[in-house]
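Peer 1: Show me the folded form of this:
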Amino acid sequence: MELHLPAPGGALGRLVAGFDRFRHSHFEADHELYDQLLEGQRPEVMVIACSDSRTDPAIICGARPGELFVIRNVAALVPPPARDGAPHGTASAIEFGVKALGVRHIVVLGHAFCAGVRCLLGHDHGAAQFDYVSDWVGVAGEVRAEMDGLVTEADRSLVARRGEQAAVLTSLRHLAAYPFVADRVAAGQLALHGWYFHLGWGVLQAAEGPCGPFRQLDAGEAPRPAIGHVAEPVA
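Peer 2: Got it, this is the predicted structure:
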């Protein structure tokens, strides 16, 4: 197999140029941070986000390296616990973040215009071309059942938004069912949050409980968890 260097100005060339900017403006300018990161990662927050290229949680939240432990998959879904001997990528990442890193907060971050949720709801007529996506989004099948009867051409946009938010709440409830998560929530060591980013409006909302509703967050506000409570450390 022959390897090729990225062409200047092409998609990969822009990424290499971006890395060069990162190296100069961050890596070389903040030696103290990167010296600390060499000793290991200690993020307080895990974010379970969608793979969508428009919704990078570190960019949306302005996070620095080492601040977020990020899990990304189609539609930001958390499957229910399953001890069936099969490999489980999302569950294993959650387990590592909770058990090994001791994160204090888990944020399930959904978003508007999510193709994965459209596939779940049956809105994406091209979904038949996928071998794996339909099976994956089926882990949130209860969302589809909840939206049945609401889906018409007239209110499809509204139903899609309801479905996207319902998927966040479903993932939160699945997350809370993992024993190692539930134990830490009960002990006050972990809190679970459901957030929804509307990329058309530039708005971030948070679920006020495990069944909603969602409320817009204001700048600098510390949103209360949807499930559990963790006392923030005193500065």
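
Peer 1: contacts and neighbour counts: CA atoms only from here.
Peer 2: Noted.

Peer 1: Just list the residues touching the closest residue in space to Arg54 that isn't next to it in sequence, thanks.
Peer 2: Using CA to CA, 6 or more residues apart in numbering and skipping the chain neighbours, the partner closest in space to Arg54 is Leu199 (7.9 Å). Neighbouring residues of Leu199 by CA atoms under 8 Å, 6 or more residues apart in numbering: 54-55, 111-112.

Peer 1: What is the nearest of these to Arg215?
Peer 2: His111 (14.0 Å; CA to CA).

Peer 1: Which positions within the longest helix along the chain qualify as buried?
Peer 2: Determined from DSSP state H, the single longest helix within the chain is helix 156-176. Using 16 or more other CA atoms under 10 Å as the test for burial, helix 156-176 gives 159-176.

Peer 1: Run the chain-centre distance for that helix.
Peer 2: 13 Å (CA atoms, centre = their mean, to the nearest Å).

Peer 1: Met46: helix or strand, and which one exactly?
Peer 2: Using DSSP states H and E, Met46 falls within strand 45-50.

Peer 1: Another sequence for comparison is provided below:
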Amino acid sequence: MSFHIIRARRAHPQHPVLLRLTSGFRRFQYRWYHPDEPLFESLREGQNPLALVIACCDSRVDPVLLTDCRPGDLFVVRNVANLVPPYAPDGGRHGVSAALEYAVKHLRVQDVIIMGHACCGGIHALVSGGGDENRDEFIGPWVDVARHALEKVDEAMPGACDADRARACELWNVRLSLDNLMTFPWVKSAVEEGRLSLHGWYFDLQSGELLEYDAERQAFRPLVGHPHVGRNPVSSRG
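Peer 2: This next block holds a predicted model:
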């Protein structure tokens, strides 16, 4: 079946989506496989990323684009709502945990970044009740990983509207994922020994601002200055 699908797509080279993507790949080839660009010569021998980034699979929030990184700079895990489930060595299929283990144990990254963002569909599903029960099989159970973040929000903001609850839950979810990272024994030991640092980031789609969680102040503050945005920290106290 897949063979016929591939042939059908090749038979329509002017398909607008494929044309856009293949044109982009040509630009990629020109930029990174240029005779004067040696980057992929070294990457053929293996990867040595600067950091692990756990981000949402939202198409508007690409960590590589947001940080203007080169190929090989970031080891990226993307899932609905940038969640890190707690440590659960139960023999199940744990994609996020497997990527985390590979990054920490084998690639020996020195930084792990949780990158949340505004207008997150996964968090909206959690706030609104876990997705459409008539159609969705996996979204509700997955975003329920962040249930504790929503409970913190509802405890701190009783009676708030869904939009305010969702925004606060997006911020709390970054904190929850940082806490869940520390339930992995090899993450915890690496942090305590100073070999690994954990960071919580939040990209505000509406303002174009990148915030960082300040554990001492229990608030998010601008990580990078923005010429059109104030610098008041965004509290996530619960």
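
Peer 1: Distance check, the residue nearest to the spatial centre of structure 2 against Gly194 of structure 2.
Peer 2: By CA atoms, centre = their mean, structure 2 has its centre lying nearest to Ala55, at 0.4 Å. When distance is defined by CA to CA, to the nearest Å, Ala55 of structure 2 is 24 Å away from Gly194 of structure 2.

Peer 1: which element is the counterpart of Ala86 of structure 1 in structure 2 on?
Peer 2: The alignment partner of Ala86 of structure 1 in structure 2, by TM-score structural alignment, is Gly92. Using DSSP H and E, Gly92 of structure 2 falls within no helix or strand.

Peer 1: And for Ala7 of structure 1, the neighbour number?
Peer 2: Ala7 of structure 1 has 11 neighbours, counted by other CA atoms under 10 Å.

Peer 1: tell me the contacts of it?
Peer 2: Contacts of Ala7 of structure 1 (CA under 8 Å, 6+ apart): Gly13.

Peer 1: Now do the residue nearest to Arg54 of structure 1 against Leu15 of structure 1, distance only.
Peer 2: 23 Å.

Peer 1: Over to Val139 of structure 1?
Peer 2: Applying CA to CA to Val139 of structure 1 and Leu15 of structure 1 gives a distance of 34 Å.

Peer 1: if you count what's nearby, which of the two comes out ahead?
Peer 2: Val139 (18 against 14).

Peer 1: ranges for the strands of structure 2?
Peer 2: 51-56, 74-79, 111-117, 197-204, 209-214, 219-222, 234-235 (DSSP state E).

Peer 1: Arg26 of structure 2 is nearest to which of those?
Peer 2: That would be strand 74-79 among the strands of structure 2, by CA to CA, at 21.9 Å.

Peer 1: helices and strands around the closest one, which ones?
Peer 2: strand 51-56 (3 or more CA pairs under 8 Å, 6 or more residues apart in numbering; DSSP states H and E).

Peer 1: I'd say Leu204 of structure 1 and Phe214 touch.
Peer 2: No. Using CA atoms under 8 Å, Leu204 of structure 1 is not in contact with Phe214, being 9.5 Å away.

Peer 1: Mind checking which of the two has more residues around it?
Peer 2: Leu204 (21 against 18).

Peer 1: So what does Leu107 of structure 2 match up with in structure 1?
Peer 2: Match for Leu107 of structure 2 (TM-score structural alignment): Leu101.

Peer 1: can you count the residues close to Tyr132 of structure 1?
Peer 2: 10.

Peer 1: That one and Gly89 of structure 1, how far apart?
Peer 2: As judged by CA to CA, Tyr132 of structure 1 and Gly89 of structure 1 stand 14 Å apart.

Peer 1: if we can go back for a sec, can you tell me what the residue nearest to the centre of structure 2 aligns to in structure 1?
Peer 2: Checking TM-score structural alignment: Ala55 of structure 2 goes with Ala49.

Peer 1: Next one: Met1 of structure 2 from Ala98 of structure 2, what distance?
Peer 2: In terms of CA to CA, Met1 of structure 2 sits 31 Å off from Ala98 of structure 2.

Peer 1: same question, Thr67 of structure 2
Peer 2: 24 Å.

Peer 1: picking that back up, quick one, what contacts the match of Leu107 of structure 2?
Peer 2: 41-43.

Peer 1: Out of these, which is nearest to Trp195 of structure 1?
Peer 2: Pro43 (18.4 Å).

Peer 1: Which residue comes closest to that closest one once chain neighbours are left out?
Peer 2: Closest to Pro43 of structure 1 by CA to CA, 6+ apart is Glu67, at 4.8 Å.

Peer 1: counterpart of that neighbour in structure 2?
Peer 2: Match for Glu67 of structure 1 (TM-score structural alignment): Asp73.

Peer 1: And Ala167 of structure 1, what's its match in structure 2?
Peer 2: Ala167 of structure 1 maps onto Asn173 in structure 2, by TM-score structural alignment.

Peer 1: re the thing from before, ok, the match of Leu107 of structure 2 to Asn73 of structure 1 distance?
Peer 2: Distance of Leu101 of structure 1 to Asn73 of structure 1, given as CA to CA: 20 Å.

Peer 1: what's the answer for Gln205 of structure 1, then?
Peer 2: 20 Å.

Peer 1: returning to what we had before: and the closest residue to the match of Ala167 of structure 1 other than its chain neighbours, how close does it get to Gly121 of structure 2?
Peer 2: Distance criterion CA to CA, 6+ apart; nearest residue to Asn173 of structure 2, sequence neighbours excluded, is Ala149 at 5.4 Å. Applying CA to CA, the value for Ala149 of structure 2 to Gly121 of structure 2 is 15 Å.

Peer 1: okay, those two: which has more neighbours?
Peer 2: Set Ala149 of structure 2 next to Gly121 and count neighbours by other CA under 10 Å: Ala149 wins out with 23 against 17.

Peer 1: Show me what that one lines up with in structure 1.
Peer 2: So Ala149 of structure 2 corresponds to Val143, using TM-score structural alignment.

Peer 1: And for Ile139 of structure 2?
Peer 2: In structure 1, Ile139 of structure 2 lands on Val133 (TM-score structural alignment).
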